[in-house]
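S.K.: Build me a model:
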Amino acid sequence: MARNEERLHIVMFPWLAFGHMIPNLELAKLIAEKGHHVSFVSTPRNIERLPKVSPNLATLINFVKLPLPKVPNLPENAEATTDVPYDVVQYLKKAYDALEEPFTRFLESSNADWLFYDFIPFWAASVASKLGIGTVFFSIYTVPLMTFMGPAMFLTGAEPSPRTKLEDYTVPPLWIPFPTTVAFRYYEVVKIADSLSDNESGVADTYRLGRTIQNCDFVAIRGCTRFERQWFQVLEDIYQKPVIPVGQLPNTVSKEGEEKDTWQWMIDWLDKQVEGTVVYVAFGSEAKPSQEEVTEIGLGLEKSKLPFLWVLKLQRGPCDPEVLRLPEGFEERTRGRGVVCSTWVPQLKILGHVAVGGFLTHSGWSSVVEAVQNEKPMVLLTFLADQGINARVLEEKKMGYSVPRDEHDGSFTSDSVAHSLRLVMFEEEGRPYRENIKDVKDLFVNTENQERYIENLLNLLSERRAPNLMA
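M.R.: As a prediction, the model looks like this:
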């Protein structure tokens, strides 16, 4: 166990989104592999939907189920962001905040050394600190995004923020001292405006983030210094506390039961395609395009003349009133050339297939990591949250090419989709994207470096054991 001879007990408390829970589970597995105990806290239905851990880790990772309190306007059985339309997510936050009392009771009986918590439960750190438990804000968001959001004093409103209007988020802030194009587009900021101010949950996301940063002992963050060195330095200067990289946490989980049948027909189809010609299209578990966007994406795939495998989320939960439809006649016109799937798919295996030559993605960081792992160049189409900042980072490093869009409303055309796909996958102008994704792989996802990050993290946790143990 290197320097951390004594076994630690770490509690992990991620936000109720699979884009948060899965990276937390990956980190939990890496910690458990070193012999430490992890209590992974979430709601019953989410825990049931998480991939199963391997038998050798099952005794070290304990899944703790806390029933989600009922709140008005939140549908029955809605326990994750993917279960509800976007405008209902604020009520999910309200229910999550109501977990404070049962979560406190669990911590009181846990004998935990450390709490790793997300930014939505900003109250969790003060609960843990009163019990003598050390606190770590574990950010699944990237270092550029956290740096762009800025110091806690501005986020909490303790000092007047230099950002007074949405347009202020479309330029790099003054606290970033090096030249960069990393900022939101206007249409991206408009979509997340409810996160930047008061909302139905009663607490703005920016305030939650600011309090989370202020109250933790230190920050652990998904990323690696070899890829983002400048950003890490600025973030530590802003936060005035240690910022510890935990690596990119490449996905190793699978859903064995679902995967076997789904993968069989997919691999049969992929095996028949010419190497490097298939476009894989997927926008993660959260993003749901509008009907207009689905139409343009579909027609763009059709115009590209490329074979495609499109994972399309038709609804965000059973209560979503808008069910997406494919363009009229689309399936008939593309039959034999393309496949549309509306259920879960084994994305990592698809990206690893030699037939896949490009990835049309929302720029969610887990998908980005999987693309780099498998050396697939990316065409970028952002929808919400951190995706705009991720896309700018990928654009700067020429790892991904964004579909051209109207800067104000974010609209795009089928022609721009078709052109972007062909450029990145086949044209001379897109060569840098195809080459850079291979060149950056070792810098980005490296097993030895991932191992080193976890060792460094655990050594720090052992040295700075919870205050009650150091007294």
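S.K.: switch to C-alpha atoms for all contacts and neighbour counts from now on
M.R.: Fine.
S.K.: The closest residue to P242 other than its chain neighbours: neighbour count?
M.R.: Spatial nearest neighbour of P242, chain neighbours left out: F218 (5.3 Å); criterion: C-alpha to C-alpha, 6 or more residues apart in numbering. Other residues near F218 come to 21 when the count uses other C-alpha atoms under 10 Å.
S.K.: what's the spacing between F218 and L66?
M.R.: 26 Å (C-alpha to C-alpha, to the nearest Å).
S.K.: again with H362
M.R.: 31 Å.
S.K.: do the same with V219
M.R.: 25 Å.
S.K.: Same drill for those two, tell me which one is more crowded.
M.R.: Shown here are V219 and L66; by other C-alpha under 10 Å, V219 has more neighbours (21 against 16).
S.K.: Doesn't the more buried one belong to a strand?
M.R.: Yes: assigned with DSSP: H, G, I helix; E, B strand; the rest coil, V219 falls within a strand.
S.K.: here's the other one to compare against:
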Amino acid sequence: MSSSSATKHKKLHIALFPWLAFGHIIPFLEVAKHIARKGHKVSFISTPRNIQRLPKIPETLTPLITLVQIPLPHVENLPENAEATMDVHHDVIPYLKIAHEGLEQGISEFLQAQSPDWIIHDFAPHWLPPIATKLGISNAHFSIFNASSICFFGSTSPNRISRYAPRKKLEQYTSPPEWIPFPSKIYHRPFEAKRLMDGTLTPNASGVTDRFRLQSTIQGCQVYFIRSCREIEGEWLDLVEDLHEKPVVLPTGLLPSSLPRSNEDGRKDSNWSKIAVWLDKQEKGKVVYVAFGSELNLSQDELALGLELSGLPFFWVLRKPSHGSGDGDSVKLPDGFQDRTKGRGLVWTTWVPQLKILSHESVGGFLTHCGWSSIIESLQYGRPLIMLPFMYDQGLIARFWDNKIGAEVPRDEETGWFTRNELANSLKLIVVDEEGKQYTDGANEYSKLFRDKELHDRYMDECVAYLETHAHHEV
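M.R.: As a prediction, the model looks like this:
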């Protein structure tokens, strides 16, 4: 028997280690489930509290997926029980990164004891590739960011960095970079570029820049998985390979989530039944769904008053960090707002089943910060977007999709400020106005691609096939 056919059936042990943010943890869990469906053993590593908060894993896969808890060390300035970005305000995240550095020993001991065939990791553990290499364990970087955003941030290859020197000036971020060889609208607005330079490109309290983390984890991996697909970002995926000089860049597909069956979502079903009753009473295609993730601590006033001024029914998920500075202002609303919008609008302050809400026929638009997972979930159901990006890659994603499936709220370029009138007009443009129909049509057109489970499963099948044939233990 040839060695290739002999190795084809060998069951692997694959560990996954996402960054401490649920926008990262959930896509990593989707990858874990797909690997387990192929019969491989999976160890999913995070901290105890994050493991407890995971969605229920389908019973058919539980024998193959082990949830591995590594305690997060206590560090100064990080509130007790804060184990994910959703637990803290944005300015506390550097301390979460310090705590994350303290997971190195636990990860190292796990890898030594269990000796998995692969570890699939995120951008944050810059110390992990050398440990894996020393132990003879193959490692893969999985990026939950899309290919065009990755390209915007430039190269991590030592050969390319000298040619494309890291940008140090604000204006270098406010136009498409020189290394993009085709027409592109991807750039940061000045207010986004300022946040980026402050938050990711300069050393923070952790003493390590996000750029260094990316450079170490991308250059240290054998294969670079990216949450994208060729149907949307073919030329960008080719450019990622060229910029980073990785021999292998593999798209995972979009990993679209399926609507949970009621028995998989039990403890939160009571939430959904109350929400469903409210949505059922609304006019088809007229509700604005509003959700900005849990990291943003934005001023609610103009947002609330814009929703009120629009006259549209709305469902607003307004979550404050579950721990943190104790700043109750993060959910303070204008005086009388909830009385004036009673019946027309609903403000929800606990967990919601976002996918179920987006799938409801009463939803006519999604006011979003443009996180990649949110875009994927919205487009699965053809919901057009009212885009209000704030940080990281959100502005880049908004530019990529602007005028295809939605429109950005006009804002002050320097401060990011917007007025209630601009917000109200943007909401009405997407949900009510005739000229906004093009965005709904565009979103419906993309929904076929975004919910094509077979297509995205094929991408993941190729990724698993790569893992099967390239593990160090097979060499």
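S.K.: Assess the claim that P69 of the first structure and L99 are in contact.
M.R.: Yes: if you go by C-alpha atoms under 8 Å, P69 of the first structure and L99 touch, sitting 6.9 Å apart.
S.K.: Comparing these two, which residue is more hemmed in?
M.R.: The neighbour comparison of P69 of the first structure against L99 (other C-alpha under 10 Å) goes to L99, with 19 against 16.
S.K.: so what corresponds to the more buried one in the second structure?
M.R.: Using TM-score structural alignment as the criterion, L99 of the first structure maps onto L103 of the second structure.
S.K.: hmm, back to that, just tell me what the residue nearest to P242 of the first structure corresponds to in the second structure.
M.R.: Aligned partner of F218 of the first structure by TM-score structural alignment: V223.
S.K.: ok, now V203 of the first structure?
M.R.: By TM-score structural alignment, V203 of the first structure lines up with V208.
S.K.: Its match: neighbour count?
M.R.: For V208 of the second structure, the neighbour count with other C-alpha under 10 Å is 18.
S.K.: Look up how far P125 of the second structure lies from it.
M.R.: From V208 of the second structure to P125 of the second structure the distance is 11 Å (C-alpha to C-alpha).
S.K.: three-state assignment of the residue mapped onto D329 of the second structure from the first structure?
M.R.: Under the alignment (TM-score structural alignment), D329 of the second structure pairs with V323 of the first structure. Following three-state DSSP, the label given to V323 of the first structure is coil.
S.K.: who touches V323 of the first structure in this structure?
M.R.: L314, Q315 (C-alpha atoms under 8 Å, 6 or more residues apart in numbering).
S.K.: Can you find the partner of I376 of the second structure in the first structure?
M.R.: In the first structure, I376 of the second structure lands on V369 (TM-score structural alignment).
S.K.: That match: what secondary structure?
M.R.: Once three-state DSSP is applied, V369 of the first structure turns out helix.
S.K.: That one touches Q248, doesn't it?
M.R.: Yes: when contacts are counted by C-alpha under 8 Å, V369 of the first structure is listed as touching Q248 (6.9 Å).
S.K.: Please identify which of the two sits among more neighbours.
M.R.: Using other C-alpha under 10 Å, the more surrounded residue of V369 of the first structure and Q248 is Q248, with 26 against 20.
S.K.: OK, contacts around the aligned residue in the second structure for that one?
M.R.: Taking TM-score structural alignment, Q248 of the first structure has L254 as its aligned residue in the second structure. Going by C-alpha under 8 Å, 6+ apart, L254 of the second structure touches R227, S228, C229, I376, F450, H456.
S.K.: Identify the residue nearest the last one in space, chain neighbours excluded?
M.R.: Leaving aside its chain neighbours, H456 of the second structure sits nearest to G253 (4.5 Å; criterion: C-alpha to C-alpha, 6+ apart).
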